[in-house]
Structures are given as structure tokens and as C-alpha cells.
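> All I have is the shape, not the residue letters:
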């Protein structure tokens, strides 16, 4: 105790806070009881960014935040995971009280179970006064969620990853005016379109399913700005060579493209064939292609990188299924493996 007093008499609070910011949460907890100055400074570091993957600890956390303004006012980012447990109405009400106290919150991540996602849980945002810049949730897309998003004009990053059905999800045209990055996993094209329509989204991550490929890709044309980065997880059984022209037709000036193919095994021939489709991209700098299959040899991947570069001269970085990062060096294509040998 005497030691902590002598330290605090010499070091300014700003210096203590810099030190505490480099400590793990478990290392900071004992510091809270050292002295009043240590407690006030350490609590800012402990509660500024909180993440709980354990439902039990997440419940303990929201109990603390729901009843303590001293801690809740420090929270800027919170990540709560209830995906492996069913939650009761009492827990939702407790969560609502905690969220109402998080007036400085800017990043919110909420995951619920598939069962809970089938119900309207967006009412937990009633009475909240925080202003988010990033929001991620697995809750269903319905009118309640749309109303909440309309009250968050500063969101630039949005991720909706629930098992969505069509629940009359209609956004106010003036909602999300600053949205730049949108990610979704399991959504209807209508939901994707509702988010992108009339908003300056330049980065999209989406899934493609059989029967919805073209309608999903058409939603990319609804953004008010050119989409520069696209990540696609494809469940389509057709080979990738048929998918790339569909994307290039809509986004010829795409700069970064990441494609994960789950249903089609790749071969050396398929990868070489993809090169011809890349010629339609006019500004593509970075591409990642991941798919199941027998890994190509190092030399085969190099030949693929060279073929893709010849078809699309703007390419600067290529990542192929082996996971090697290929890049241009001295007008040749190389990877980190080259440097290690």
C-alpha cells in the first residue's frame, strides 16, 4: 500500500494509464484494490474494452454494469456472447438496464443462440443513449432492429450474421448515412439490398447461395459509391470461373477481392482457367482464393500467380490455397518462402 502511494505521488495519472493499458485484464483486477488512484485509473483500462465469451462471466459483467455508473461510464467497446445458452426475459431486461448506462459505448457485439435469434430481442435497446460507430449482432433482422439502426447515424461498420428470415426489415432511407463496411453471413438478398441501398458502402462481405447468386450480386449496385473491397463465401456448386465474370460485370473497378469456395474442389486447371476471368477487372490489386482440393505445389502456385498477373496487370498481391502470399519483386512474382530459402 505504501509503495503504491509513493508511486502515485511521483507518476502522473496519464503515465499510470499508459502502463495499465499494456496489462491483461486478469493482471489489472488485483490493481483495483491497491489504492483509490490505482482503482480509478485501472478501472478505465479494465472496462474500456470488455469481451466475454463465457455466458456466466458475461452475465456477471452486465450485472455489474447495470448497477454501477462508475464502471459503466468507462466502457467504449463491449462483446457479449450468449450463443451457447438460452437467455430468459429477466436477463434481457438486465441487459437493457446495463446498455442504458453505457453512454460512452461506440462498439457493440452481441451474439445470441439460434433460438433467441428467432424472437424479437432488439427491444433491449430501448432507452439507450450511446452512439455507435460499429455494431455486430446475430439477432434477427426485423422492424425493431431497423428502428434501432435508424437511431445510430454514426455507424460506419455493420455486421448482421444471424440466421435471417424475412421479418419486414425496412430501413428508413435516412438511416446509417455514414455506413462504409457491411458484413453478413446468412441473409436474403432483400436484406443485403435494404442495407446497401442509398448508402456509401465501399466494403462488403457476403455469402452466395444457389438460386440467389445474381440477385445477391445485383444488390452491390445499390451503394452510392463504388465498392472497392468484396469478400465472398460461395456455396454455389458451379466452378469459380463462372462466378468471376458476374462480379466483374458489376464491379469492374474492384480493388480487393477475397473468394472462399466451399462446394467446388479446385485443380491446377481450374486455377489457370480463372486467370482469363480476371482480365475484366480494371483496378484489382489484391486477390485471395481459398477452396478445398489437393494443394498445388510451390512451383505450380508460382505459375498460377504469373498467369493471373499477365491477365490482370494491376495485381500486386495474390493469396492461393496453400496460404502463401505472392507479390511482385523485381518484376518477378515471389513469396515469403523465396526469402526463407
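Nice, thanks for sending it over. These numbers were taken from a predicted model, which means no experiment stands behind them.
> CA only for contacts and neighbour counts going forward, please
OK.
> List the buried residues in the stretch of helix or strand residue 60 belongs to.
Here residue 60, judged by DSSP states H and E, is contained in helix 55-67. Of the residues in helix 55-67, those with enough neighbours to count as buried (16 or more other CA atoms under 10 Å) are 55, 58, 59, 61, 62, 63, 65, 66.
> which ones are touching the second one?
If I follow you right, that is residue 58. 52, 80, 81, 82 (CA atoms under 8 Å, 6 or more residues apart in numbering).
> And the strands in this protein?
Under the criterion DSSP state E, strands of the chain are mapped to 49-52, 77-82, 107-112, 134-137, 157-160, 181-184, 203-208, 229-234, 256-261, 286-290, 317-319, 325-329, 332-335.
> Tell me which other helices or strands the first one touches.
Of the remaining helices and strands, those touching strand 49-52 by 3 or more CA pairs under 8 Å, 6 or more residues apart in numbering; DSSP states H and E are strand 77-82.
> relative orientation of the strand it packs on and helix 55-67 in degrees?
Per axes from the mean of the first three to the mean of the last three CA atoms, to 10 degrees, the angle that strand 77-82 makes with helix 55-67 is 130 degrees.
> just how off-centre is strand 77-82 within its chain?
14 Å (CA atoms, centre = their mean, to the nearest Å).
> Okay, one more to line up with it:
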């Protein structure tokens, strides 16, 4: 044997871990069964990123995590999807709750299950709530309720939050969260009601409201963000021009704006004066690059004057939905999100 040879048990853990990082799951399973020395290394890699669903036939992984907290702590990204056509027993949700309480090292979490199962986020009675100091992204099918609010209290590193957009029946019972909760949040998707609680005091850059009615009062709440909101998507029944004027006053850094106005657009066919008013109001937003109204794209171009180039917005509808200009909003940029 070469004097420079190193036996497997004496090899650095970091080196073995790097080798395991390049193995597919079926090889990791085989490796975990090879020796007691390789088992924890392979197991750590095997459970690091989990995508669980009935379609993938791997729901039993949740039970494994619930029974083995030591394994659950290896998980970094976890997503589970249960469709209404593939219901599961309540025992599965209890196992999911136990598994989540042990996955304290998560960086991304997606829970696409029954909207009434938000209780899986709560700690068992008498147990201390789990903290998730590394969790950066949380997506779920739950509305903003007391269980979600309590969960957010322990997610100090959260940057992206996407909740169910269904409005709460009684907005007066919305939970409150402390000012120190989720201090790094920059992206939010959810209901207009939840935004009133979550946005103020947090450095939001992107907000998408898929329910409710964006009014000037709601715009004032969005303006309480400590960040510079550059992307906004919302639904409104307000008169468009006054709403755009409010957005120009309160959110001066908007770069991309998408507004759905089904009631406004269905009651009156826009005429030339409407387009002119909208175009004039859009010039009040110096950072705005793209604007869309109920699926209708608003084009713009640059015009030079004494102070330099100035964006001029169209005063008539575009025939095409996609603007081929180089300065059009790039849908692959970090500020673009799919609806």
C-alpha cells in the first residue's frame, strides 16, 4: 500500500460529503447501506432537498421525518403538495406537524395542502415553538391566520412570503405581528387584508395582491414599507386615473405596475381622452418601465429634451401585447413574477 493512501474511515468528512453531493438518490440509498461510517453522510445528502406529493408516491417520507427528528434536521428545502382530488387522512397532517417542528434548518418551505390545515405550523401543546433562523422563502396555501402569524415570529431571515389570497370573512380578526417580525421581507404575495398587517415597517420591493380592492387607503398602507416597492400587482374597482395619481405620490420607485380593473373596464369602453389621461398620469412615475391594465400593455418611448431623455407613454392602445423594444420590461428579471 502506498504510504500516501488514506483508508476510508480516515478520510475527511468534508471530502466524503463533496463526493456524495454528486450522487443521485438511488446511489445515496445504496451508499447509506454500505457502512455505518458512510450512512450519516449519505443520509444527510439524501434528505437535504425534498419534494413530496401523492403523484411522486413519496408521502411516507413525512412519516419518516416525524419519527426521526435527527433526520428532519438535515432538511434544507421542503415542499409538499396535496390536491383536493387526492385527500389524505388527518394522521398525515399530524405527522407533517411533527416533521415541521423538527426541520429547524430549513431555508425554503412550500406547503400546498388544504387551506384549513394551517394548524400544522403550530407547536404541540406545551412545547416550545420552533424557530427557523435560516428560512428565506415560505409559500403556502394558508390564509393569514394566527397559526401563520405565530410561525412568522420564528422566521427572522424570511425574504419571500406567499400566502393564500382568499380574503378573511371578518377583517377585524386578522392577527397582529410584532414590529421585529420578518425584518428582511422583500417579496409578498397574498390578500389585500394581510398586506395591511405585513407590509408596514418592512423593506418590501415586490407586492402582489390577488384579491380585494386596491384603494387609495390601501396604497397609503403600502407606502409604510421601509423599502422601495418597485413591483406592484393588484385588483381595483377605483377610478384608474386618481388611483395612479395616488400611486405616483406614495410609491415613487415603481418600475413595473400591473392593475386588473374588471369592473371599470367592463362598464365603459376607453376613449381617446381616457388614454391621454392615463399617459399623462404615468409620466408622474419617473422610475416606471412597464404598465399593464387588465391585460392591456401600455407602451412608451424616450424623447430627448433640455434635461435629458424623458419617457413618453402611449396615448392610444397598442395592437400587440408584447413590446419588442429593447427597453421593455424584461420578464426574466428579478422583478418579474408570473401570475
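Looks like it arrived, so ask away. Please read these numbers as outputs of a predicted model, since none were measured by experiment.
> tm score of chain vs chain?
TM-score of the superposed chains, computed with TM-score structural alignment, normalised by the length of structure 2, equals 0.69; 304 aligned residues with a CA RMSD of 4.3 Å.
> quick revisit: how about a markdown table for the strands of structure 1, with mean neighbour count added?
Output for the strands of structure 1, formatted as a markdown table (neighbours: other CA atoms under 10 Å):
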| stretch | mean neighbour count |
| --- | --- |
| strand 49-52 | 16 |
| strand 77-82 | 20 |
| strand 107-112 | 18 |
| strand 134-137 | 20 |
| strand 157-160 | 20 |
| strand 181-184 | 20 |
| strand 203-208 | 21 |
| strand 229-234 | 20 |
| strand 256-261 | 20 |
| strand 286-290 | 19 |
| strand 317-319 | 22 |
| strand 325-329 | 17 |
| strand 332-335 | 16 |
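> would you list the ones you listed in CSV and tack on distance to residue 38 of structure 1?
Formatted as CSV, the strands of structure 1 follow (distance: least, CA to CA, whole Å):
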stretch, distance to residue 38 of structure 1
strand 49-52, 18
strand 77-82, 22
strand 107-112, 26
strand 134-137, 30
strand 157-160, 34
strand 181-184, 38
strand 203-208, 42
strand 229-234, 44
strand 256-261, 46
strand 286-290, 47
strand 317-319, 47
strand 325-329, 45
strand 332-335, 48
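> Go through those strands and name the closest to residue 35 of structure 1.
The closest of those to residue 35 of structure 1 is strand 49-52. By CA to CA, the value is 22.1 Å.
> thinking again about what came up before, tell me which of the strands of structure 1 sits nearest to residue 244 of structure 1.
Using CA to CA, those put strand 256-261 closest to residue 244 of structure 1, at 9.5 Å.
> got the contact list for the closest one?
Residues outside strand 256-261 of structure 1 that contact it (CA under 8 Å, 6+ apart): 228-236, 240, 284-292.
> Just give me the neighbour total for residue 13 of structure 2.
Residues within reach of residue 13 of structure 2, counting by other CA atoms under 10 Å, total 14.
> who's in contact with it?
Applying CA under 8 Å, 6+ apart, the residues near residue 13 of structure 2 are residue 41.
> Superpose on structure 2 and give me the mean offset of the helix holding residue 60 of structure 1.
For helix 55-67 of structure 1, the mean distance to aligned residues of structure 2 following superposition is 2.6 Å (mean CA distance after the TM-score superposition for structure 1).
> now that helix: how far from the chain's centre is it?
Centroid separation for helix 55-67 of structure 1 versus its chain: 24 Å, with CA atoms, centre = their mean.
> Same check on stretch 334-341 of structure 1?
With CA atoms, centre = their mean, you get 31 Å for stretch 334-341 of structure 1.
> Ok, stretch 287-299 of structure 1 next?
Offset of stretch 287-299 of structure 1 from its chain centre (CA atoms, centre = their mean): 25 Å.
> which residues make contact with that stretch from outside it?
256-268, 315, 317-322.
> name the element the nearest residue to residue 239 of structure 2 once chain neighbours are set aside belongs to?
Nearest residue to residue 239 of structure 2 in three dimensions, chain neighbours excluded: residue 264, at 7.0 Å (CA to CA, 6 or more residues apart in numbering). Using DSSP H and E, residue 264 of structure 2 sits in helix 262-267.
> quick one: terminal-to-terminal distance for stretch 177-196 of structure 2?
End-to-end span of stretch 177-196 of structure 2 (CA to CA, to the nearest Å): 11 Å.
> Repeat that for stretch 71-91 of structure 1.
19 Å.
> How about stretch 117-135 of structure 2?
Note: stretch 117-135 of structure 2 ends 20 Å apart using CA to CA.
> Stretch 250-263 of structure 1 now?
This stretch, stretch 250-263 of structure 1, spans 23 Å end to end (CA to CA).
> List the residues that contact the residue nearest to residue 239 of structure 2.
By CA under 8 Å, 6+ apart, residue 264 of structure 2 lies in contact with 237, 238, 239, 240.
> change it to 10 Å
Residues in contact with residue 264 of structure 2, defined by CA atoms under 10 Å, 6 or more residues apart in numbering, are 236, 237, 238, 239, 240, 270, 294.
> how about those residues in CSV, adding distance to residue 8 of structure 2?
Output for these, formatted as CSV (distance: CA to CA, whole Å):
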residue, distance to residue 8 of structure 2
236, 64
237, 68
238, 69
239, 72
240, 69
270, 75
294, 63
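> Drop anything exposed from those.
236, 237, 238, 240.
> Mark which of those residues are part of helices, please.
residue 240 (DSSP state H).
> ok, now how distant is the closest residue to residue 265 of structure 2 other than its chain neighbours from residue 263 of structure 2?
Nearest residue to residue 265 of structure 2, sequence neighbours excluded (CA to CA, 6+ apart): residue 294, at 7.8 Å. Counting by CA to CA, the gap from residue 294 of structure 2 to residue 263 of structure 2 is 10 Å.
> Now do the shared contacts for the two.
Common neighbours of residue 294 of structure 2 and residue 263 (CA under 10 Å, 6+ apart) are residue 235.
> Show me the helices in structure 2, by range?
Using DSSP H, the helices of structure 2 run over 13-20, 25-32, 39-46, 60-67, 69-72, 90-102, 146-153, 192-198, 216-222, 240-250, 262-267, 272-282.
> List the buried residues in the shortest one.
Going by neighbour count (16+ other CA under 10 Å), the buried part of helix 69-72 of structure 2 is 69, 71, 72.
> The first one: what's its closest spatial neighbour, skipping adjacent residues?
Closest residue to residue 69 of structure 2 in three dimensions, ignoring its sequence neighbours and counting by CA to CA, 6+ apart: residue 102, at 5.2 Å.
> will you turn the buried residues of helix 55-67 of structure 1 into JSON lines that also has distance to residue 115 of structure 1?
Compiled in JSON lines, the buried residues of helix 55-67 of structure 1 are given as follows (distance: CA to CA, whole Å):
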{"residue": "55", "distance to residue 115 of structure 1": "15"}
{"residue": "58", "distance to residue 115 of structure 1": "19"}
{"residue": "59", "distance to residue 115 of structure 1": "18"}
{"residue": "61", "distance to residue 115 of structure 1": "23"}
{"residue": "62", "distance to residue 115 of structure 1": "21"}
{"residue": "63", "distance to residue 115 of structure 1": "23"}
{"residue": "65", "distance to residue 115 of structure 1": "26"}
{"residue": "66", "distance to residue 115 of structure 1": "25"}
